[in-house]
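Visitor: Structure for this input, please:
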Amino acid sequence: MARFIFITGGVVSSLGKGLASAALGALLQARGFSVRLRKLDPYLNVDPGTMSPFEHGEVFVTDDGAETDLDLGHYERFTGVAARMTDSVSSGRIYSNVLEKERRGDYLGKTIQVIPHVTNEIKDFIAIGEDEVDFMLCEIGGTVGDIEGLPFFEAIRQFIHERPRGQCLLMHLTLLPYLAASGELKTKPTQHSVKELQSIGLAPDILLLRSEQPIPDKEREKIALFCNVRKSAVIAAYDLKTIYEAPLAYHREGLDQAVLDAFDISPAPRPNLDRWTDVMDRMTNAEGEVRVAIVGKYTQLEDAYKSIAEALTHGGMANRTRVKAEWIDAEIFEREDPAPHLQRFHAILVPGGFGERGTEGKIKAAQFAREKGVPYLGICLGMQMAVIESARTLAGLQDAGSEEFDHEAGKKRFTPVVYHLKEWVQGNQKVERKVGDAKGGTMRLGAYDAVLKPGSKVAEIYGTTAIDERHRHRYEVDIKYRDKLETCGLSFSGMSPDGRLPEIVEIPDHPWFIGVQFHPELKSKPFAPHPLFADFVRAAKEASRLV
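Guide: From the prediction side, this is the model:
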């Protein structure tokens, strides 16, 4: 039966609970334990799938098709454990489940209340798969004191109370601000945050203190005394040069040992941190630098492309090369010539997105890369725009476009080289969708198989002709234009197993030009870089030598 670790936050948001959870999971793995990480979000959206990237950052998609919080990406990147649909839940999903049960009559006419019905639903979710792992780490979004988070904190209180003593642990992350005027680290915000927890029946076993300054012993002793935790369980969380330093940094501060001590696990298995030592060696001893332009439409918030940024870093690790990614708003190229902006880069990446805004700029970026021989990686919409560019410029379909843009305009303006996918096969079942369906969860989501053309560049990169990758999109490249496009030099080098859906396109006589309908960034890890990103950075490194 699993031991449970609940990770909460206080004082302010964005302190790094997700990173701390992921790093702790990696440290427990390093000591030989199996782990699973889980995210409980208090917002009322059923999932992040319909939330704006500017509002919430990227949507992380699991193999089984769940649209989840970006913190699950941290969990996967640090532990290598593939997240599942049961690893992410929101207040919206919890309430939706409760109301669905009420409508079915499952509660036998009882009055439905937050306690016990909502809290029971949360507890049931927390316990899913508890027999599968040694440790279950559950992060609660937001900060203690948020009104929407109260049902989750109450559910945790009940869960800890109902379990045998020593099976649950609460870790609380707070801020230790430094006042330059007085030259002091202030402990009062942490004290108030812990009192807020205690007022709802929760007491932290471990405190993580985010601080920009070293924390003296006297401050640790004061916090331990006033917050009722052991001094050895007061752990510093300093700012780091890279997030991948976190496992080693937390180990140096004694986080994993504090957790094992709290669970009375003795003798503690010795940790094997070779994986993370190697990761840091590759990052800190990089040989050279490549510049990659990311031409997107959500560039004002880097978290909108979090997994892409990290996958590029991983590709750099694979090549012992520092990747300097720069974000460029695609709309700029709808007003200006892209050449002055792009000619200083060694590679160009065009990521996914929804809607017509910025797409003509993405098309121009793809054209620049194709014509100038610059390595190009198009992901999802980035692949579609590359296909449309080839259709317009090479195949003579000057009005080539996407049904997505026609739907937005309310009239037909383009030859739909990219069309709305209305049915497809998932496993052994046929899935059907209509244009007017509700937006939530109506895309081709999750892992799908693809077959690669023998002898193609992508088959060489993957080292196989059978792959599976994660998808998140509603529109597909129309296969009926394949012959015309291949005659012009665009090869359809990856297809769905039934041959109906294009998964990968490439230009064989280009130094490196690949578009993929899926999202390879979602599977990349620092200790196992995705092969496409690793080879993309290799091509950029080769291009940098030619400049």
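
Visitor: Please count neighbours and contacts with C-alpha atoms only from this point.
Guide: Will do.

Visitor: Can you tell me the number of residues neighbouring Leu248?
Guide: Residues near Leu248, counting by other CA atoms under 10 Å, number 17.

Visitor: repeat for Glu162
Guide: Counted with other CA under 10 Å, residues neighbouring Glu162 total 9.

Visitor: Please give the structure of this sequence too, so both can be compared:
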Amino acid sequence: MARYIFITGGVVSSLGKGLASAALGALLQARGYRVRLRKLDPYLNVDPGTMSPYQHGECFVTDDGAETDLDLGHYERFTGRPANKMDNITTGRIYQDIIAKERRGDYLGGTVQVIPHVTDAIKAFVLDGNDDYDFVLCEIGGTVGDIEGLPFFEAIRQLGNELPRGHAVYIHLTLMPFIATAGELKTKPTQHSVKELRSIGIQPDILMVRCDRKIPDSERRKLSLFCNVREGAVIPAYDVKSIYDVPIAYHKEGLDDEVLAAFGITGAPALDLSRWTGISETLANPEGEVTIAIIGKYTVLKDAYKSLIEALVHGGIANNVRVNIEWIESEIFEKEDPTPWLESVHGILVPGGFGERGAEGKIAAARFARLHKVPYFGICFGMQMAVIEAARNLAGIADANSTEFGEAAEPVVGLMTEWSKGNQIEVRRADGELGGTMRLGAYPARLQKGSRISDIYGSEMISERHRHRYEVNISYRERLEQAGLRFAGTSPDGLLPETVEIDDHPWFIGVQYHPELKSRPFEPHPLFASFVAAAIEQSRLV
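Guide: Okay, here's the model as predicted:
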């Protein structure tokens, strides 16, 4: 039977519960255990799909088309296990399901309440489908004391009593701030956070304490005493140079040993961290470095591009170089010449996005990359802007544009209203709902034999994750290919363009999907590995 680890947070948000959960999962996996990670989000949205990146950061998409919290990206990257729609749930989804049942009469006229109906639904989600796993790690979003999180804390409290003895462990992640004027580390925020958690009925078994400097033994003893936690179970969680150093750092502090001890597990399999130490060595001792410019719309919040950042790191690992990122807001290029900004970079990446703001700046970046022979990688919206640029400046279609921005005389990019998914036909309307209505999840694509992208993949059939509502218009294919933009990949039926490239360019590729979502530190995505390799070649020319 699976054992359950519940990870909660206190004091402030953004302490890194997702990374802590992913790193612990990696440590348990490195001992040979089968691990599953799940995220419980207390907000009322049904999913993060319609939330602004400024509000929530990246929306991570799974193979089965779920729009989920960005922490699921950490889970996948650290464990290699693909997440699915049953690994992330929100209060919105819980209430949506309960209200649907109430409308059908499933509760036989009974009063529907938070306890037991909401808490029972949360527990059912946590326990479902775990027969094949040794450990299930459940991260509770937000912090203890948040009113919207109370049903989730109550649910995991109940599970502590309902699961067999020794099958539930609680980990609480807090902050120990350093007060510069006093010259002291303060334990009081953690004490109050644990007090709040205990008032709900949950006694943490392990404390993970975020701190920017070494925690003295005296302070660890103080936390142990006042928080009713074994001294050895007070685990410092220090800042590290790379997130991929986190599993190693946590192991050195004894996290995995304390977790196993809390479950009463003795004689656990030996730990093998060799692949993590190998990644750490590569990141710490690169043979060179390259600079990639990311021309985006949400660059003030880097979490909006979390998977993209990590995929570039993985591309660097594959080539044993450090990847430096230059963040450039795309609107700048609508007012200024991009040359001073881009003439010294080794690669240009235009990521996904929505809406007209900054679109012309992205088109300008694609034009600069094409004319100056700088490696260009356009992802989703970035591919669409590259196609519009080629249509205007190579094929002579002066009015080329996207209907996402309004009516277009030449709709080179248009709203996708119908497409195939397996044996089903998906249909959308321009005035329909936004949530969950895009082309979401894994779809196959066929690549032209002999194309650059087919050579990079080493295959003519691929499957990649999508998240978009607009498509490049296939009816413009002939004119664009005659101008030099090759449609190197399409959906299997040939109706939806999936990739474009320019043959007489060092490296110019656009893809309609999001390859960054499937990149791993141990398995860098081939497109990112190839893009960084092209940037290395460019660095020798600059």
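
Visitor: and Phe153 of the second structure, what does it touch?
Guide: Contact analysis of Phe153 of the second structure by CA atoms under 8 Å, 6 or more residues apart in numbering lists 140, 200.

Visitor: For the host helix or strand of it, list every residue counted as buried.
Guide: Phe153 of the second structure belongs to helix 150-162 when assigned by DSSP states H and E. Neighbour-count burial for helix 150-162 of the second structure flags 150-160 (criterion: 16 or more other CA atoms under 10 Å).

Visitor: Which SSE is immediately downstream of that helix?
Guide: The first helix or strand that comes after helix 150-162 of the second structure along the chain, using DSSP H and E, is strand 168-175.

Visitor: What helices and strands are in contact with that next one?
Guide: Applying 3 or more CA pairs under 8 Å, 6 or more residues apart in numbering; DSSP states H and E, we find strand 168-175 of the second structure packed against strand 3-9, helix 150-162, helix 188-200, strand 206-211.

Visitor: what residues does it touch?
Guide: Among residues not part of strand 168-175 of the second structure, those counted as contacts by CA under 8 Å, 6+ apart are 3-12, 15, 17, 159-160, 189-190, 193-194, 202-211, 259, 262-263.

Visitor: how about 7 Å then?
Guide: With contacts defined as CA atoms under 7 Å, 6 or more residues apart in numbering, strand 168-175 of the second structure is touched by 3-11, 17, 160, 190, 204-211, 262.

Visitor: thinking again about what came up before, after superposing, tell me the mean distance of the helix holding Phe153 of the second structure to the first structure.
Guide: When the first structure is overlaid, helix 150-162 of the second structure sits 0.7 Å from its aligned residues on average, using mean CA distance after the TM-score superposition for the first structure.

Visitor: Same list (the buried residues of helix 150-162 of the second structure) but as TSV, adding distance to Leu37 of the second structure.
Guide: Shown next, in TSV, are the buried residues of helix 150-162 of the second structure (distance: CA to CA, whole Å):
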residue	distance to Leu37 of the second structure
Leu150	21
Pro151	20
Phe152	16
Phe153	17
Glu154	20
Ala155	17
Ile156	15
Arg157	18
Gln158	20
Leu159	17
Gly160	18
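
Visitor: tell me the contacts of the corresponding residue of the second structure for Ala369 of the first structure?
Guide: Here Ala369 of the first structure is matched to Ala369 in the second structure, going by TM-score structural alignment. Contacts for Ala369 of the second structure (CA under 7 Å, 6+ apart) come out as 348, 375-376.

Visitor: picking up where we left off before, let me have the helices and strands packed on strand 168-175 of the second structure in a markdown table, extended by distance to Glu231 of the second structure.
Guide: Listed next are those as a markdown table, based on distance: least, CA to CA, whole Å:
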| stretch | distance to Glu231 of the second structure |
| --- | --- |
| strand 3-9 | 19 |
| helix 150-162 | 22 |
| helix 188-200 | 14 |
| strand 206-211 | 9 |
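
Visitor: Kindly state which of the ones you listed is positioned closest to Ala30 of the second structure.
Guide: strand 3-9 (16.7 Å; CA to CA).

Visitor: So which bits of that closest one are buried?
Guide: Using 16+ other CA under 10 Å as the test for burial, strand 3-9 of the second structure gives 3-9.

Visitor: before we move on, what about stretch 239-257 of the second structure?
Guide: Neighbour-count burial for stretch 239-257 of the second structure, counted by 16+ other CA under 10 Å, picks out 243-251, 253-257.

Visitor: cool, and stretch 538-547 of the first structure?
Guide: Across stretch 538-547 of the first structure, burial judged by 16+ other CA under 10 Å covers 538-541, 543-544.
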